[in-house]
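Colleague: Compute the structure for the input listed below.
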Amino acid sequence: MNHEGVNDMSRTLIRFPKGIPGFEGYFQYHLMEEENSLLTQLLSAEDVHARFIIVRPQIFFPDYLSTVDLGQEEAELLEVTPDDKLEVWAILTLCQQDMQKTTINLRAPIVINRRTGKGAQFILSKDSLLSRQPLFSELETDCNEGTMEGVVG
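Modeller: Next comes the predicted model:
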């Protein structure tokens, strides 16, 4: 699948064995990373309309990684070995009228094992983690018009 405007980025193919919740029919995604950028794109190799903006949540929430604990089932899905360094990402919901109202999904991180080329989105059981956590501050986030639920298209 051809994605225009992404030639200046490094591209890594990641397989999501169970898909991404809400997008279970798509299993292959390109992780598009631009040097010196906080934001990364996750683009479906199977449908140009399944596109996500993701970020490493620990950049904005330094203690976040301590809340992500993979269970046995998740570790097996990603084929984790003791030497693997897993990457944790989170999907952003962009507010087109006011970028200050952008939110991050801390409740369901995307975890990637680059060694195996596998990824998965897991829903964490911690009630304190929000699926629409304000990214920049504790701003009011009633952004309904122009909201893109992590999907850019």
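Colleague: all contacts plus neighbour counts: C-alpha atoms, from now on.
Modeller: OK.
Colleague: measure the closest residue to residue 35 other than its chain neighbours to residue 39 for me?
Modeller: Taking C-alpha to C-alpha, 6 or more residues apart in numbering, and ignoring the residues beside it in sequence, residue 35 has residue 9 as its nearest neighbour in space, at 7.3 Å. According to C-alpha to C-alpha, to the nearest Å, residue 9 stands 12 Å off from residue 39.
Colleague: And this one, please, so the two structures can be compared:
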Amino acid sequence: MTPPVGVSNANIMEDALKLTVSHLGEIDVAESEILNATVPVPGFPDSHRYFFIERDKIKPFKWLQSADDPNLTFVVVEPHYFFHDYKPKFGAFDLKEIGLGPGEKPVLYAIVVLPEDLTKMTANMRGPLIVNPAGKLFKQVFIETDRWSVRESIIEGIKRKEKAALQDKKKGPQPEHKNAGTT
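Modeller: Below you'll find the predicted structure:
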């Protein structure tokens, strides 16, 4: 196995990579944790292999670290944490490209921009990452809609989510309705 491009001090161990990444130092990554980009993330043509780094202190955010470039890390988050009404549709081609069939759903992640003033943090909701965790494949897709932007305010998303939750709470439990014509 060849060491990842751009990682000068990668030592390949049994089914694991020892990588030195800029923000964490030396870490071991199991080969089974590596996700392969079916198409490189735009702007990063030489990075094809990535893995998630989870830390309690940054939840629900994760780092998506390139195994090919120790200096390339994205902050990502599953959109449902902040955007209750985010339900994008994907083409069959995109799903097939990451190894998903009809009726199978990908895990979604939005790439987050963290400015100095964290109240201005944004998520790219127009270009989510769709992930097939079992197949270890992912890609970034672009949704053609005016509803979502590439710089969607996370704070505004939280406010909308809280407002929707309050409205649902005010409505109270909804009675169950039987469909007409069923037995």
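Colleague: so what sits against both of residue 9 and residue 39 of the first structure?
Modeller: When contacts are counted by C-alpha atoms under 8 Å, 6 or more residues apart in numbering, residue 9 of the first structure and residue 39 are jointly contacted by residue 33.
Colleague: Please work out how many residues are found near the aligned partner of residue 44 of the second structure in the first structure.
Modeller: Under the alignment defined by TM-score structural alignment, residue 44 of the second structure corresponds to residue 23 in the first structure. Each residue near residue 23 of the first structure was counted by other C-alpha atoms under 10 Å, and the total is 11.
Colleague: residues contacting residue 23 of the first structure?
Modeller: With contacts defined as C-alpha under 8 Å, 6+ apart, residue 23 of the first structure is in contact with residue 50.
Colleague: in the second structure, what residues pair with the lengthiest strand in the first structure?
Modeller: With secondary structure taken from DSSP state E, the first structure has its longest strand at strand 87-95. Residue correspondence for strand 87-95 of the first structure in the second structure, counting by TM-score structural alignment: residues 107-115.
Colleague: If we go by neighbour counts, what in the matching stretch is buried?
Modeller: 108-113 (16 or more other C-alpha atoms under 10 Å).
Colleague: Nearest to residue 83 of the second structure among those residues?
Modeller: Residue 83 of the second structure lies nearest to residue 110 out of these, by C-alpha to C-alpha, at 10.7 Å.
Colleague: Could I get the contacting residues of the closest residue to the closest one other than its chain neighbours?
Modeller: Closest residue in space to residue 110 of the second structure, ignoring its immediate chain neighbours: residue 128 at 4.8 Å, by C-alpha to C-alpha, 6+ apart. Each residue near residue 128 of the second structure by C-alpha under 8 Å, 6+ apart is listed here: 108-111, 140-142.
Colleague: cutoff 10 Å now
Modeller: Counting by C-alpha atoms under 10 Å, 6 or more residues apart in numbering, residue 128 of the second structure touches 76-79, 88, 107-111, 139-143, 150.
Colleague: Need the max-distance pair from those residues.
Modeller: The most widely separated members of the contacts of residue 128 of the second structure, counting by C-alpha to C-alpha, are 107 and 150 (18.6 Å).
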